[in-house]
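> What would the 3D arrangement of this be:
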Amino acid sequence: MGRGDLSDDEWARLEAHLPRNLGRGGRWQCHRRVINGILFRQRTGLPWRDPPPRFGKWKTVHDRHRRWSADGTWEGILRAVQADADAEGRIDWSMVSVDSTSCRAHQHAAGAHARSPRVAGKRGKPMHHRLDEALGRSRGGLTSKIHLVGEGGCRPLAFVITPGQWGDAPQLIPVLERIRVPRPEGGHPRTRPDHLGGDKAYSSRRNRSYLRRRQIKHTIPEPKDQRTNRRRRGSKGGRPVSFSFDKMIYRRRNEVERTINRLKTFRAIATRYDKRAYVFHGTVTVAAIRLSLRTG
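The predicted model follows:
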């Protein structure tokens, strides 16, 4: 086992959720070696063609990651790992927080072919494919943005990837709708946390109405201009947010910031090198799986 590879305990947690065979009599190359190769690339950010020989052929490593990103295999594995963590009591539902982070895009991340990609051996487009490839221009150049919900144990629960110039408030509902942690004993997956924390960028009447409708308690400060507008509307402006705002609870919002810091220890996330949005989505998903496998 090399530095950064899956430990025996992590592999035991992950192995049960991996695909069994390739189909039509084919067999996968050793899952553990290939996934360690994918993790090596995630951690170092090196080109796909340059991994050490101990991970096998570079094309096998690249194709495995691209295929599993396209058909949703990585996403299914993440949910299965989250279900195990929830059954063991390692997910803190008492407080989740939402935040976003921008990722600079390398020059090699631009220039994807305009033609829509296809899933190998299947019809239709890849999951999470975007026509804009989740690339946007801002003062810093080409960027992508990860909108993330993290639980109290500093592990990602769900995320959405958008172009870098997109705002935070409109993405609150889409990212919360992505929370789906299956229950091993059966029944509907868990989709609702007990409490949500966020900074004032997520304060809007639409978001607060959505959270009240789903009966999710929330601690989100109200910007000064929204307070002024509410007072101007008088009784129609609604109840002041300050009555329900708890500064002690709001301090726990640093948990999602620490989650983002953990994600960005993977260099392939801190700087985006993937041309396709669905491949970059798979890259972030693999990092989320690795963080969810850790028990500490």
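> From now on I want contacts and neighbour counts done on CA atoms only, so please keep to that.
OK.
> ranges for the strands of the chain?
Under the criterion DSSP state E, strands of the chain are mapped to 96-105, 136-138, 141-150, 156-163, 195-197, 217-219, 271-272.
> Show me which residues of the third one are buried.
When neighbours are counted by 16 or more other CA atoms under 10 Å, the buried residues of strand 141-150 are found to be 142-150.
> Relative to Arg43, which of those is nearest.
Ile146 (17.7 Å; CA to CA).
> Could you pull up the residues touching the closest one?
Counting by CA atoms under 8 Å, 6 or more residues apart in numbering, Ile146 touches 100-103, 159-162.
> Same list (those residues) but as JSON lines, adding neighbour count.
As requested, the contacts of Ile146 are exported to JSON lines (neighbours: other CA atoms under 10 Å):
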{"residue": "Ser100", "neighbour count": "21"}
{"residue": "Thr101", "neighbour count": "18"}
{"residue": "Ser102", "neighbour count": "19"}
{"residue": "Cys103", "neighbour count": "20"}
{"residue": "Phe159", "neighbour count": "25"}
{"residue": "Val160", "neighbour count": "20"}
{"residue": "Ile161", "neighbour count": "26"}
{"residue": "Thr162", "neighbour count": "22"}
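> of the buried residues of strand 141-150, closest to Asn229?
Closest to Asn229 out of the buried residues of strand 141-150 is His147 (27.4 Å), distances taken as CA to CA.
> now that closest one, nearest residue through space, not along the chain?
Once flanking residues are discounted, His147 sits nearest to Ser100: 4.3 Å by CA to CA, 6 or more residues apart in numbering.
> now Arg183
The nearest residue in space to Arg183 (CA to CA, 6+ apart) is Pro189, at 5.6 Å.
> any idea how far the most centrally placed residue in the chain lies from Asp99?
The centroid of the chain falls nearest to Phe159 when counting by CA atoms, centre = their mean (3.4 Å). According to CA to CA, to the nearest Å, Phe159 stands 10 Å off from Asp99.
> Quickly list what's touching both of the two.
147-149.
> Redo the buried residues of strand 141-150 as CSV? Include distance to His65.
Shown next, in CSV, are these (distance: CA to CA, whole Å):
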residue, distance to His65
Leu142, 24
Thr143, 22
Ser144, 20
Lys145, 21
Ile146, 19
His147, 22
Leu148, 22
Val149, 24
Gly150, 24
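> all helices of the stretch 51-200 of the chain, in order?
Ranges of helices in the stretch 51-200 of the chain, per DSSP state H, counting those that start in this stretch, are 58-70, 73-87, 172-177.
> Next, the structure of the following sequence, for comparison with the previous one:
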Amino acid sequence: MRRHELSDAEWELVQPLLPRPTMERPRLDDRTVLNGIIWKFRTGVAWRDVPERYGSWATLHTRFRRWASDGTFERMLRAAQAKADAAGSIDWLVSVDSTVVRAHQHAAGARKKGAPDQALGRSRGGLTSKIHLVVDGFGRPLAFVVTAGNINDCTQLTTVMDAIRVPRIGPGRPRIRPDHLLGDKGYSSKAIRTWLRQRRITHTIPERADQVANRQRGGRKGGRPPVFDKQLYKQRNVVERCFNRLKQWRGLATRYDKTAMSYRAAVTLASLLMWA
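Okay, here's the model as predicted:
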């Protein structure tokens, strides 16, 4: 096994989840292809620069695009989460946050007319994307959403929370509701607290300074401050550590993909290996 390649244990997990070929003609081994795809995003090189030991770069790119569009990577991630849930190894004290990813100039230029949103936004630093992420208590990704970099965090909390869907091995509905949510001040709003309360999700989110001042200015009518556990809030650092691990993949730390579908698939693949 070379650096950046799948171990035998990781391959045993993902092999049954890959789609079977429909044509009988010889094709490049799936493990070789997947190793080449991982190597490309780990190092951040262009597709044409992937070493020849992984086969033709065009084959790697075609297989990656096919697996990204048909949901193969998403199914593999859900299966890994389901296996962990069956073993009782998911900590449902979840944390939410976002990180900004600089987009390389090669990420621009996708077809715009009639095409879906490519999750690129212009800010002071140029084109950026943003990953909104929910992790379990061990810092493993449960769900994420990719948006343009100029999208506010609080507008995506309900979207990323609704994306949590851990299937059961055997009968039963997928689990979609965590036990508790940790978030920073960017998620402190009355609308978010109400949304979480309606779904019976307890939360630890600090108030912003302006919200504290407004509440105190109202006196008794300002209401009581929300419950905040400082010791519990310290565990929110797991989401920051998860971002650090994701950005060890140079192809994720800087976005080179023109389409949001390809970039999401790469983030899904990196998340899968955290569970595997």
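> now what about the TM-score between them?
After superposition, the two chains reach a TM-score (TM-score structural alignment, normalised by the length of structure 2) of 0.95; 276 aligned residues with a CA RMSD of 1.6 Å.
> Dump the helices of the stretch 51-200 of structure 1 into JSON lines; add mean neighbour count and distance to Pro52 of structure 1 as well.
Formatted as JSON lines, the helices of the stretch 51-200 of structure 1 follow (neighbours: other CA atoms under 10 Å; distance: least, CA to CA, whole Å):
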{"stretch": "helix 58-70", "mean neighbour count": "19", "distance to Pro52 of structure 1": "9"}
{"stretch": "helix 73-87", "mean neighbour count": "21", "distance to Pro52 of structure 1": "23"}
{"stretch": "helix 172-177", "mean neighbour count": "18", "distance to Pro52 of structure 1": "36"}
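> Let's have the strands of structure 1 in JSON lines, adding distance to Asn254 of structure 1.
Listed next are these as JSON lines, based on distance: least, CA to CA, whole Å:
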{"stretch": "strand 96-105", "distance to Asn254 of structure 1": "8"}
{"stretch": "strand 136-138", "distance to Asn254 of structure 1": "26"}
{"stretch": "strand 141-150", "distance to Asn254 of structure 1": "10"}
{"stretch": "strand 156-163", "distance to Asn254 of structure 1": "13"}
{"stretch": "strand 195-197", "distance to Asn254 of structure 1": "10"}
{"stretch": "strand 217-219", "distance to Asn254 of structure 1": "13"}
{"stretch": "strand 271-272", "distance to Asn254 of structure 1": "22"}
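> quick one: which of those is nearest Tyr210 of structure 1?
Tyr210 of structure 1 lies closest, by CA to CA, to one member of these: strand 217-219, at 10.9 Å.
> which residues in structure 2 does the closest one align to?
Mapped onto structure 2 using TM-score structural alignment, strand 217-219 of structure 1 spans residues 202-204.
> Comparing the matching stretch with structure 1, how large is the average distance?
Here stretch 202-204 of structure 2, set against structure 1 after superposition, deviates by a mean of 0.7 Å using mean CA distance after the TM-score superposition for structure 1.
> which residues sit in contact with Val267 of structure 2?
Per CA under 8 Å, 6+ apart, neighbours of Val267 of structure 2: 246, 252.
> again, only using 7 Å
When contacts are counted by CA atoms under 7 Å, 6 or more residues apart in numbering, Val267 of structure 2 touches Leu252.
> Would you mind finding the match for it in structure 1?
In structure 1, the residue paired with Val267 of structure 2 according to TM-score structural alignment is Val284.
> From Arg20 of structure 1, how far off is its match?
23 Å.
> same question, Ser116 of structure 1
Taking CA to CA, one finds Ser116 of structure 1 at 29 Å from Arg20 of structure 1.
> now Pro167 of structure 2, nearest residue through space, not along the chain?
Pro174 (4.1 Å).
> Run a quick check on the one you found versus Asp162, I expect a contact.
No: taking contacts as CA atoms under 7 Å, Pro174 of structure 2 lies outside contact range of Asp162: 12.0 Å.
> rewinding a little: wait, doesn't the residue nearest to Arg183 of structure 1 sit right on Arg178?
No: between Pro189 of structure 1 and Arg178 there is no contact under CA under 7 Å: 11.3 Å.
> OK, contacts around Arg272 of structure 1?
By CA under 7 Å, 6+ apart, the neighbours of Arg272 of structure 1 are 103-106, 109.
> which of those tops the neighbour count?
Ala105 (25 neighbours; other CA atoms under 10 Å).
> what's the distance between that residue and Lys145 of structure 1?
In this view, Ala105 of structure 1 and Lys145 of structure 1 are 10 Å apart by CA to CA.
> can you check Trp11 of structure 1 too?
Trp11 of structure 1 is 30 Å from Lys145 of structure 1, by CA to CA.
> Could you do Cys103 of structure 1 as well?
In terms of CA to CA, Cys103 of structure 1 sits 6 Å off from Lys145 of structure 1.
> next one: Arg252 of structure 1
Between Arg252 of structure 1 and Lys145 of structure 1 the distance, using CA to CA, works out to 22 Å.
> Over to Arg213 of structure 1?
With CA to CA as the criterion, Arg213 of structure 1 and Lys145 of structure 1 are 27 Å apart.
> Translate Ile169 of structure 2 into the numbering of structure 1.
Match for Ile169 of structure 2 (TM-score structural alignment): Pro184.
> Repeat that for Val135 of structure 2.
Val135 of structure 2 maps onto Gly150 in structure 1, by TM-score structural alignment.
> Contacts only, for the residue mapped onto Ala253 of structure 2 from structure 1.
In structure 1, Ala253 of structure 2 lines up with Ala270, judged by TM-score structural alignment. Counting by CA under 7 Å, 6+ apart, Ala270 of structure 1 touches 103, 264.
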